[in-house]
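> Sequence and predicted structure below; questions after.
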Amino acid sequence: MTELVHGTTGEVIEYQPVSPLEVEYIIRELGDRIERSVKILDQLQRARYDAETEYSKAFEQAKLTSKREMYSDRRSEAKIACLPLEREVNEAKAKLHHAERLQEALGRKLSGYQTIKKGLEAAYGAGGVSR
């Protein structure tokens, strides 16, 4: 049977299944990947919240310790001081959003293969061929 997942990168490989057994294999593999992704999404969400908390804490601290008289000046100074932490927050968000889009794509692909499987089962059943 053709491999569904690239051994090194873990990417799902595109190929045309040639039997109902291969379609079933694809469905199981994609379902397992989606299930495993939940744990990864939870970790990415935690990393995002941690980065946001660290940024907020540093930003507020920088505003409090600023010697500027005007609030807008203190805020601007704090914003500049916390740019590296803001980048970390944005990177954490980007990783999370990418993982969410990947999970959605795998779900759509799974749904498509389930539809193919139903069609194959109907065709094999109509032709008098049983599993």
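Sure thing, it's come through.
> Please count neighbours and contacts with C-alpha atoms only from this point.
Will do.
> tell me, what residue is most central in the chain?
Ala99 (1.2 Å; CA atoms, centre = their mean).
> How much space separates that one from Ser37?
8 Å (CA to CA, to the nearest Å).
> gap between the residue nearest to the centre of the chain and Glu35?
Per CA to CA, Ala99 is found 13 Å from Glu35.
> likewise Pro17?
22 Å.
> Could you do Ser19 as well?
For Ser19, the distance to Glu35 equals 25 Å [CA to CA].
> And for Arg68?
Going from Arg68 to Glu35 by CA to CA gives 51 Å.
> who does whichever helix in the chain runs longest touch, helix- and strand-wise?
Secondary structure assigned by DSSP state H gives helix 20-65 as the longest helix of the chain. Packing partners of helix 20-65 (3 or more CA pairs under 8 Å, 6 or more residues apart in numbering; DSSP states H and E): helix 71-81, helix 83-126.
> by how many degrees do it and helix 71-81 diverge?
Calculated by axes from the mean of the first three to the mean of the last three CA atoms, to 10 degrees, helix 20-65 forms an angle of 130 degrees with helix 71-81.
> ok, structure two:
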Amino acid sequence: MTDIINQASGELVTYEPVGPAELELMIRVLTDRLEASVPVLRAMWHDRYEAERALIEGRAKAMLTAKGATVTEKRAEADLASLPLRLEFDLKKEALHAGEELQKALTAKLYGLLNLNKAVTATYQSYGHGR
């Protein structure tokens, strides 16, 4: 059903819950993981905006010092000069998007576990185990 990390060895282990208590634990662990992702994503957004500002500044400075005769030549020269900054910006955006997609996937998994938990709890209660 899901992969968890063995705390002692660090290896990824496939884990199948066998009861409501274990399912509840998985929900709690996943919820904690999602909560911990918020400050990480915030820092990634900060890094992305810093990289974007650096790119804008670097490109503008390159435009001012460009030797091209026309605006098009100056823009092309500035674009070439700011390629390392563009790469840095693109890498920050890529990491941010990957983090956001992971957060979405974890949220979807959490909703699935919550629905499964409702079904398991209802089953246990219908057999008299929940009393």
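Here it is on my side, so go on. Bear in mind that the values here come from a model prediction, so they are computed numbers and not experimental data.
> ok, now which ones touch the residue nearest to the centre of the first structure?
Ser37, Leu41 (CA atoms under 8 Å, 6 or more residues apart in numbering).
> try 6 Å
Contacts for Ala99 of the first structure (CA atoms under 6 Å, 6 or more residues apart in numbering) come out as none.
> sorry, back to before: show me which of Pro17 and Glu35 of the first structure is the more surrounded one.
Regarding Pro17 of the first structure and Glu35, a neighbour count based on other CA atoms under 10 Å identifies Pro17 as having more, with 16 against 12.
> And what about that one, helix, strand or coil?
Assigned with DSSP: H, G, I helix; E, B strand; the rest coil, Pro17 of the first structure falls in the coil class.
> That one matches what in the second structure?
Counting by TM-score structural alignment, Pro17 of the first structure corresponds to Pro17 in the second structure.
> In contact with its match: list those residues for me.
Taking CA under 6 Å, 6+ apart as the criterion, Pro17 of the second structure is in contact with Leu23.
> Equivalent analysis for Gly68 of the second structure, please.
Gly68 of the second structure makes contacts with Lys74, as judged by CA under 6 Å, 6+ apart.
> Reduced to three states, what does it come out as?
Assigned by three-state DSSP, the conformation of Gly68 of the second structure is coil.
> Look up how far Ala78 of the second structure lies from it.
10 Å.
> Can you check which part of the first structure stretch 69-82 of the second structure sits on?
Using TM-score structural alignment, stretch 69-82 of the second structure lines up with residues 69-82 of the first structure.
> from the chain's centre, how far out does the matching stretch sit?
35 Å (CA atoms, centre = their mean, to the nearest Å).
> Also stretch 114-128 of the first structure?
32 Å.
> Report the buried residues of it.
If you call a residue buried by 16 or more other CA atoms under 10 Å, then stretch 114-128 of the first structure has these buried ones: Gln114, Lys117, Glu121.
> Check stretch 79-91 of the second structure too.
In stretch 79-91 of the second structure, the ones that count as buried by 16+ other CA under 10 Å are Asp79, Ala81, Ser82, Leu85, Arg86, Glu88, Phe89.
> what do you get for stretch 31-49 of the first structure?
Gly31, Ile34, Ser37, Leu41, Leu44, Gln45, Ala47, Arg48.
> now the closest residue to the fifth one other than its chain neighbours: how far from Glu69 of the first structure?
This means Leu44 of the first structure. Leaving aside its chain neighbours, Leu44 of the first structure sits nearest to Leu96 (5.4 Å; criterion: CA to CA, 6 or more residues apart in numbering). Using CA to CA, Leu96 of the first structure is found at 39 Å from Glu69 of the first structure.
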